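>>> What follows is a predicted protein model with its sequence.
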Amino acid sequence: MDILTKDEFHVNFEDIKMQIEEGCVFIHPTDTIYGIGCDATHKDAIRKIRDIKDRHESPFSVIAPGKEWILENCHINNGAKEWINKLPGPYTLIFKLRNKGCIAANVNFDLDSLGVRIPEHWFSGAVSKLGKPIVTTSANKSGEDFMTSLDNLNPEVENNTDFILYEEEKHGRPSTIVDLTKEEPKIIRR
């Protein structure tokens, strides 16, 4: 398992892109906290994250490769437009899916909705360059504190990831979750 800096990630992007497409699982930074991720179209990689986190029932969110991806794959009502305009930012927006085939069914258990992020962070640009959504969920075992630095990363999580994209200690908190599946937006978590 490698620990990569931002510069190392960019220099080795083509190789890393191939690893992600082949199903690797990795820890990545965002504008809020560290996440554990994989290609959101790769069902085996998603299953591996579920096993690592011991989270077999709750849906995952994704980092979208751009706003265009959201517009193509999600139903956008009037209430959603204002929130999309706030992206990138520290939000997870829950949309009704228009195209269920844009992600593997085990991301959201084939539900008709999906949590979507575009963090205000350079990693969003890497996801855009990758051209496909990335699963994102806190880098921890379910029910445990989330990772803020390498010092408090659960060894079981660390040992089951292929690489860690590490910057520095994060002092953020998880993203605000906004349900946009109905006409009136509803904040679920601040």
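All right, it came through fine.
>>> contacts and neighbour counts: CA atoms only from here.
Fine.
>>> just how off-centre is stretch 19-32 within its chain?
A distance of 8 Å separates the centroid of the chain from that of stretch 19-32, by CA atoms, centre = their mean, to the nearest Å.
>>> next, the one to line up against it:
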Amino acid sequence: MKIEILNSLEVLNSKKLLLYPTDTVWGIGCDATSKTAVKKVYQLKQRDDSKALVCLVKDLNMLSKYVKYIPDPALEYLKQTDRPTTIIYPKAQNLAKNLIAEDGSIAIRICQTEFCQLLLHDFNKPIVSTSANISGQPTPKVFAEIQDEILKGVDYVVNLQNQNNSETKPSRIIKFDEQGQVQIIRD
């Protein structure tokens, strides 16, 4: 795993694209603070850049550096769930401008897998995590379903769990507003 972390760090630090296993589906990733890197993700996915992307953080401390406000109900939810959940927070900060939604919000998930935790710790910045598919195409449930266009379009494919045929699914997505009201976007 150490070699995969080092190779991934080199890619992220070079503003290039990474294909990597997450706590949900395989993700296309890059430095979430780099406008140049984020633009490459939109181009590869053939996705309109008005649609915000998800990013991963290591823990609450890292999360607090990239959102101005964490509603108390979001903190309570995070303490109580084991399910991978992406939360849309109001008032993003210190991230690439093209990663942030038009309303100023950002979708962030605290990823608990060993690989992602180590990578996020060593990189010390959020990493984009968007499903490994062309926009509008089905989300691959296993590595073998990832389209050649995606495999050829990234700069590095992490060599972990590539043979795992256990089907995965995207995270739950919920949104909190500044008053702490919750809305379920995807269950």
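Okay, I see it. Everything quoted here is computed from the prediction, not taken from an experiment.
>>> How close are the two chains, by TM-score?
Once superposed, the chains reach a TM-score of 0.87 (TM-score structural alignment, normalised by the length of the second structure), with 180 aligned residues with a CA RMSD of 1.9 Å.
>>> Would you map the strands across the first structure?
Using DSSP state E, the strands of the first structure run over residues 2-4, 26-28, 35-39, 61-63, 74-75, 91-97, 113-117, 134-138, 163-165, 176-179, 186-189.
>>> helices or strands up against the first one?
Spelled out, it's strand 2-4 of the first structure. With contacts taken as 3 or more CA pairs under 8 Å, 6 or more residues apart in numbering; DSSP states H and E, strand 2-4 of the first structure sits against strand 163-165.
>>> longest helix in the first structure, by residue count?
With secondary structure taken from DSSP state H, the first structure has its longest helix at helix 43-53.
>>> next one: it to chain centre, how far?
Relative to its parent chain, helix 43-53 of the first structure has a centroid offset of 13 Å by CA atoms, centre = their mean.
>>> can you tell me what part of the second structure that helix aligns to?
Under TM-score structural alignment, the match for helix 43-53 of the first structure in the second structure covers residues 35-45.
>>> ok, now which ones touch the most centrally placed residue in the first structure?
Nearest to the mean C-alpha position of the first structure, by CA atoms, centre = their mean, lies Thr136 at 2.0 Å. Thr136 of the first structure makes contact with 35-38, 60-63, according to CA atoms under 8 Å, 6 or more residues apart in numbering.
>>> now swap in Arg109 of the second structure and tell me
With CA under 8 Å, 6+ apart, Arg109 of the second structure has these contacts: 54-57, 84-87.
>>> Please repeat the previous calculation with a cut-off of 7 Å.
Arg109 of the second structure sits next to 55-57, 85-87 when contact means CA atoms under 7 Å, 6 or more residues apart in numbering.
>>> any idea how far the equivalent of it over in the first structure is from Glu144 of the first structure?
Residue correspondence to the first structure (TM-score structural alignment): Arg109 of the second structure is matched to Arg117. Going from Arg117 of the first structure to Glu144 of the first structure by CA to CA, to the nearest Å gives 22 Å.
>>> same thing with Leu87 of the first structure?
Note on Leu87 of the first structure: its distance to Glu144 of the first structure, by CA to CA, is 28 Å.
>>> same check, this time on Leu71 of the first structure
Counting by CA to CA, the gap from Leu71 of the first structure to Glu144 of the first structure is 34 Å.
>>> circling back: Leu87 and Glu144 of the first structure - which one has more neighbours?
For Leu87 of the first structure versus Glu144, the count of surrounding residues by other CA atoms under 10 Å is larger for Leu87: 17 against 11.
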